[in-house]
Structures are given as structure tokens and as C-alpha cells.
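> Dropping the sequence and predicted coords here.
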Amino acid sequence: MITPDKGRNKPESQKDANRAHARLRDPGERAHAPLKTWRVLRKVRVNPRRIGRLAKAIHVLQNHEATAG
């Protein structure tokens, strides 16, 4: 796992690396945030292999709700 460098007074190269890391991480965090509001995902009691399908179905419903509303 790659983590950004912390602390103050970092060289410009570390700042650039941190910015690149943030650009890669942002889309995933934005996609994950709406899934946390779905109650069914809080206590999933299905085979872990099926969670991906469940998340995809919820994503479709979320997008449909956003475009219809």
C-alpha cells in the first residue's frame, strides 16, 4: 500500500507525489461514500464473493436515483 508522506517542510518532489496520490484516491472515495448510506451493506450476511454483485446493483440503483430525481 502506498501512503502519502506526512509532515511539514517537504521537498517539492514529495508534495508532487502526494498530489498524485490524492488524484488517484479521490475517485475511489467518491464512489465508496454513497454505498455507506445503504443499510443493507452495514451488516452483510452473504457469501463474501457476492458482495461485489450487491455493491454493483446498489451502484446501478444509486445512479438511476440520481438521474431520475
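Structure received. No experiment lies behind these values; they were computed from the predicted model shown.
> From now on I want contacts and neighbour counts done on CA atoms only, so please keep to that.
Fine.
> Other residues contacting the helix or strand containing Glu65?
Here Glu65 is covered by helix 51-68, with elements defined by DSSP states H and E. Counting contacts by C-alpha atoms under 8 Å, 6 or more residues apart in numbering, the residues outside helix 51-68 that touch it are Pro34, Leu35, Trp38, Val44.
> Pasting the second one now:
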Amino acid sequence: CETVRTPYKRHRTRPRLSPGQKAVNRAHARIRCRVEQAVAELKRWHVVDRFRCCPHRAHTIIAAITVLNRIETRR
């Protein structure tokens, strides 16, 4: 079962975020940045345009493509 994680948000009526909450938000931003870069790369190469398979299988294929792409771009 996958979980959805969201950053902490401060509202006008609540006190400021604690240092722990700010640290969680920074960690979330780091992960989100990498995910957004990977999705942008997949969109650029039109990888997911024609997927017609099970989402679990698509996840494995996309993960493999992302790893291979990173290896290739580091050369």
C-alpha cells in the first residue's frame, strides 16, 4: 500500500512551523525535485505516451528507463 506524503503548511491562525516540521518540508522538497526531474525527462522522450500495460509493470519499466538514462547522461 502506497502512502501520500504532504509537507506541513502554516496557516495565519496557527503558530510558526517547528524546526522539525521545517526539516520534514526540506526533505520532502528534495525528493519531490528528483521525481519532477524524472517525470520531465520521461515526458521529453515521450516514454509514457503509448503505455497500455498494468501500472505495476509500467512502474518497473519507467524505473529501469530512468536508471539507464541517468547512466547514459553521466558519460
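Received, thanks. Computed from a prediction, not measured in an experiment: that's the story for all the values here.
> Could you get me the TM-score between them?
The TM-score (TM-score structural alignment, normalised by the length of structure 1) is 0.62; 67 aligned residues with a C-alpha RMSD of 2.6 Å.
> possible to save the contacts of helix 51-68 of structure 1 as JSON lines with neighbour count?
Below are the contacts of helix 51-68 of structure 1 laid out as JSON lines (neighbours: other C-alpha atoms under 10 Å):
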{"residue": "Pro34", "neighbour count": "12"}
{"residue": "Leu35", "neighbour count": "17"}
{"residue": "Trp38", "neighbour count": "12"}
{"residue": "Val44", "neighbour count": "12"}
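> And the strands in structure 2?
Using DSSP state E, structure 2 contains no strands.
> So which residue is smack in the middle of it?
By C-alpha atoms, centre = their mean, structure 2 has its centre lying nearest to Val35, at 2.5 Å.
> if I line the two up, what does that residue land on in structure 1?
In structure 1, the residue paired with Val35 of structure 2 according to TM-score structural alignment is His32.
> now that match: how far from Leu41 of structure 1?
Computed as C-alpha to C-alpha, to the nearest Å, the His32 of structure 1 to Leu41 of structure 1 distance reads 11 Å.
> Just checking the distance from the helix holding Glu65 of structure 1 to the centre of its chain.
Its chain's C-alpha centre and that of helix 51-68 of structure 1 lie 14 Å apart, by C-alpha atoms, centre = their mean, to the nearest Å.
> Tell me which residues of that helix come out buried.
Applying a neighbour-count criterion of 16 or more other C-alpha atoms under 10 Å, one finds Ala55, Ile58, His59 buried in helix 51-68 of structure 1.
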